[in-house]
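Participant: Structure for the following, please:
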Amino acid sequence: MVCAGSIGCLPRICVDYRQRHQGAITRSPGRRHFDIFPQYDSLFAFLDRRPELAGHRPLLFERMAAHLVFCLRRPERVRRADRRAYFRQAAAHYRRHRPPGFAPPPGSGRDLALLARGNYPLFAARETVRRAGGLGRRGVRAARRRLSAGGNRLYYALQRRLPLQPDLAVYAAYWYRAPACNPQAVEAAARRLAPHVRSVWIVRPEAVAALPPGTDHVLPGTRRYWKVLARGTYFVNNVNFPDHLVKRRGQVHVMTHHGTPLKTMGLDQRPYPAARMDFDALLRRASRWDYSVTSNPHSAEVWHRAFPCGYRDLPAGYPRNDRYATAGPEQIAGIRERLGIPEGRTVLLYAPTARDYREGYLPDLDLEAFSSRLGDQYVVLVRTHYFYGRHEGLRELHERGLVRDVSRHPSTEDLCLAADALITDYSSLMFDYACLDRPLVVHAPDWDSYRDARGTYFDLLSGRPGETPGPVTRTVEELVAVFRDGTWRDDRSRALRAAFRERFCPWDDGHAADRVVRAVFLGETPALPPVPRRTAPLLRASAMLPDPHRALGTPLRQPTDGG
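Facilitator: This is a model prediction of the structure:
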């Protein structure tokens, strides 16, 4: 693969590796591991026959040397009785294939120097010292973990023998990151409609400083954490709680989810190569749900197939989208002011999603070219997926003033309210943003790879009403043209967006969180709004976007108290 001029990928599995229950060869010590030597001889013979590939030799040699030392250090591969013989062959390979002028990479110089000299006694002595020190440190850490875990398990078991606290609700979001998303909206509604229910958030230590004043919270692993898991009655999360949570009789779990599914979810992921999960464990977690909050009929259908468990479907709309129906012009203007957006500018929010088929954030859009060609009348906000850390290239563009990196902004809802249009690829944010009835542009340069690796429920790029929310682009030139020629907000764009809203936003009327609270905490059966399309647009972010419905004489509908 290093030497290949190009690499082709097929949308199907070609090799299915099945491991016997006794374990793989990598954990079966024996002389079979000596086969590594003729394999590497074959690799370098391949290079010898192709002089044009000589530039790859140093990298491949360094990989071979590291691989040989790696295997030698592991007793599950090379037995103690075979180590000296293995080392001799490894040293011979090192000397035979070493390219002229090779310099070991930092951190491996001593090991490779001993290999080059064939000095097994010194290598073995260094390994003995290294393993003794490592085992000592690991042993101390393991003992501490066992002691702590044992105490926590005992404390948790004792607390589960005590009565539930009927007024205690435990909230979490995104694996204990911080209060956010649907759980945060549900908690705000519960404070208003069910004030007798006490709220406790589970958050990581690094999120504590940013908590709103007066937020009751616990840190994972503390005594109070185990106590609220044992004694709480209501559990609200947009992802699954950890496996160590034992659901008691009388506890009520509410899964709010955190997006409308375009990509396959749950058991539907099984045929696709990007699926890397324990599906049995996933079903055990889903079996704890009592309620599954659904944002639209499409989501309800998907959840029932992807998570075939005994929960109750709670069609309510998405609580986090309530703000889109209730935010007024003053609030939107305040958000834009806090973001430092000059008056009269058109704001474009670019929010790509994560990729299952590759590691780390790699921009699929040339942001420098895009921003430069648009001109100063536009402000481009960039929000990367929360799975990724900071990206140096994006930071540089931010410092140069070409784009604004808002990846760490605490509220996605604020960013959507501030934006005059959304540019995304396959992010579920498109379904939320559609509630605003503002232009949506799909930039999908790698649609085929994304679809084949993860699977999707419909063809986002088909151009069919109800599937495609607006113009589709594949290159930066096409994306710039969409904004320059007005395609992003023309009649066809509005028609596609209307059909998309009809399918995916039928219940987002500003009262979704209230419906969840009334159903879960108060035992009521809240009524849903009618499913047919709402023809009136919601509030625009800036005066630069003309309102076509005004020209047609359609009144702007304001949300009502009754939903």
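Participant: C-alpha only now, for contacts and for neighbours.
Facilitator: Fine.
Participant: which secondary structure element contains Leu162?
Facilitator: Per DSSP states H and E: Leu162 is located in neither a helix nor a strand.
Participant: My guess is Gly455 contacts Tyr272. True?
Facilitator: Yes - using C-alpha atoms under 8 Å, Gly455 is in contact with Tyr272, at 6.5 Å.
Participant: list the contacts for Lys227?
Facilitator: Tyr156, Gln159 (C-alpha atoms under 8 Å, 6 or more residues apart in numbering).
Participant: how does it look with 6 Å?
Facilitator: Contacts of Lys227 were listed using C-alpha atoms under 6 Å, 6 or more residues apart in numbering, and none were found.
Participant: ok, now how distant is it from Tyr176?
Facilitator: Distance, Lys227 to Tyr176, using C-alpha to C-alpha, to the nearest Å: 16 Å.
Participant: Check Phe123 too.
Facilitator: For Phe123, the distance to Tyr176 - C-alpha to C-alpha - is 45 Å.
Participant: more neighbours, the two?
Facilitator: Tyr176 (20 against 17; other C-alpha atoms under 10 Å).
Participant: In a strand, the more buried one, correct?
Facilitator: No - counting by DSSP: H, G, I helix; E, B strand; the rest coil, Tyr176 is not part of a strand but coil.
Participant: And stretch 386-401, end to end?
Facilitator: Note: stretch 386-401 ends 22 Å apart using C-alpha to C-alpha.
Participant: Another for comparison:
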Amino acid sequence: MLRRRIGSPARRTNCFGISAPKRSPDPPASTSAWTRMGERIARRARPGPVSSGPGHAPPVSPPVALRATLVRLGFLAGRLLPIRPRVVLATGHGARITGNLAWIRDGVRSTRPDVDVVELAFWPGSGWRQLARAAIHALRSGFHLATARLFVVDDYFFPMYVIRPRRGTTFVQVWHACGAFKKFGYSVLDAGFGADEEYARSIAMHTNYDLCLVSADRFAPFYAEAFGAPREWFTARLGIPRTDLFFDDERQALVAAEVRRRYAIPDRRRVILYAPTFRGERITVARDPTDLDLGALRDALGDDHVVLFRSHPFVGARPAADPALAGFVIDVSDHPEMNDLMLVSDVLVTDYSSAVYEFALLGRPMAFFAPDHAAYDAERGFYLDYPADLPGPMFISSAELAAYLRAAVFDLERVRRFAAESFDVADGSATRRFLDKVVAPAIGRTGPDEKGRARPP
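Facilitator: Below you'll find the predicted structure:
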């Protein structure tokens, strides 16, 4: 049963023919099929009457109220200007855009040089300098929310939830993870991990989306619960842009060679990618798990293996590397793209990372090291049946994991079955479909004129 937001804006049927927060008077929604979705986006993207002001009640927390006020000030300033043929790509939990946003950025820039592309990336932190950056980010976000024709996010994005968008802007959530693994959003409201109900109500989390991508339709109910949204918001028909990498042999070869060069990964060694998720109730106190005995792993596996350790991006300060593990463990945590690291890896070891969905597309083996899975399930919870639904075995001791990796007897049919169940569309053309079905109708299909100037959509 979906959670209901108290004080949420009135709803209407949006340009995709689905229920969404009400903005301003619109014509009746089309009931046309998917093939006409682009036409509906184009109709929705035409300039229209603007709303009278923000649609949500002020947050109760003073810091949140200040942040919301700054966003709205930027939004009010931008509302004085016309909406531009601009694509904004925004993330609220990273110093740079990566993954789906990066693939969309590169696709727009290569096919539509007449379109302005803006990147909004922000990493939360502490200190006066960071507070100043946060204030500037809030103002910029509000301004671009008011002036962009297409606004795409890949995670929770606070500024989007504290304004009432102008008609003429399309909002898309591409999410940073495939599948549906760990619970989040409204699914963990007031749990050990997650937002409290008062905060969620005060800002109406995950509102204002016109469309949300999922990797398979069977995951849509989980995202609908997590977003407190109707099932109709979600589609798997476009595919997931960043998975295009796994269908481009030439690009894979270039990326893999660069990763090997950057981290001096020895040839002729079996590469184990160890990528645990973070622990901690908040991202500001995120930490790595410490249960895996990497020394025991080295002793069991010998010199013909190497471990690439990739800490979760939320983890800030990490302990210094153990000199005794030099040559066996290589820290690759500073690499922004997890999928790039997968290309050079023979086996993935994780605990609760959604990276397993994309690694399954490579058809390579996985193992799960999760001695704390009962406690993690009680605190966070899963959308899948853990460990029954996993594409590989789960271990609770370092010795058992080492023995499994040493034996190298893997059930790859289990991996292939997991991949087939997790992606409705995975063919290397997801970015192109996103450009054709979302960007083109939202921005306008025409390119620059003979003098290189952008034509109005």
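Participant: Got a TM-score for the two of them?
Facilitator: The TM-score (TM-score structural alignment, normalised by the length of the second structure) is 0.71; 360 aligned residues with a C-alpha RMSD of 3.1 Å.
Participant: what sits against Leu211 of the second structure?
Facilitator: So Leu211 of the second structure contacts Val172, Trp233 (C-alpha under 6 Å, 6+ apart).
Participant: That one corresponds to which position in the first structure?
Facilitator: By TM-score structural alignment, Leu211 of the second structure lines up with Tyr291 in the first structure.
Participant: Please say which position in the first structure Pro165 of the second structure maps to.
Facilitator: Per TM-score structural alignment, Pro165 of the second structure is aligned with Lys247.
Participant: Leaving out the residues flanking it, which one is nearest to its match?
Facilitator: Of all residues not flanking Lys247 of the first structure in the chain, Arg288 sits nearest, at 6.8 Å (C-alpha to C-alpha, 6 or more residues apart in numbering).
Participant: what do you get for Ala169 of the first structure?
Facilitator: Closest residue to Ala169 of the first structure apart from its sequence neighbours, by C-alpha to C-alpha, 6+ apart: Tyr234 at 4.4 Å.
Participant: Look up how far Arg312 of the first structure lies from the match of Leu211 of the second structure.
Facilitator: For Tyr291 of the first structure, the distance to Arg312 of the first structure - C-alpha to C-alpha - is 5 Å.
Participant: now do His258 of the first structure
Facilitator: 17 Å.
Participant: These two: which has the busier surroundings?
Facilitator: When His258 of the first structure and Arg312 are compared for neighbours, His258 comes out ahead with 22 against 13, by other C-alpha under 10 Å.
Participant: Please, where are all the strands along the stretch 401-550 of the first structure?
Facilitator: Remark: strands assigned in the stretch 401-550 of the first structure by DSSP state E, counting those that start in this stretch are 404-405, 421-424, 440-443, 472-473.
Participant: Can you check which part of the second structure the second one sits on?
Facilitator: Following TM-score structural alignment, the aligned partner range for strand 421-424 of the first structure in the second structure is 347-350.
Participant: Please enumerate residues in contact with that stretch?
Facilitator: With C-alpha under 6 Å, 6+ apart as the criterion, stretch 347-350 of the second structure contacts Ile272, Leu273, Tyr274, Ala275, Pro276, Pro365, Met366, Ala367, Phe368.
Participant: repeat that with 7 Å
Facilitator: Val271, Ile272, Leu273, Tyr274, Ala275, Pro276, Arg364, Pro365, Met366, Ala367, Phe368, Phe369 (C-alpha atoms under 7 Å, 6 or more residues apart in numbering).
Participant: That stretch: average distance to aligned residues in the first structure?
Facilitator: Its aligned residues in the first structure lie a mean 0.7 Å from stretch 347-350 of the second structure after superposition (mean C-alpha distance after the TM-score superposition for the first structure).
Participant: Could I get the buried residue list for that stretch?
Facilitator: Applying a neighbour-count criterion of 16 or more other C-alpha atoms under 10 Å, one finds Val347, Leu348, Val349, Thr350 buried in stretch 347-350 of the second structure.
Participant: Likewise for stretch 386-394 of the first structure?
Facilitator: Buried residues in stretch 386-394 of the first structure, defined by neighbour count with 16+ other C-alpha under 10 Å: Leu394.
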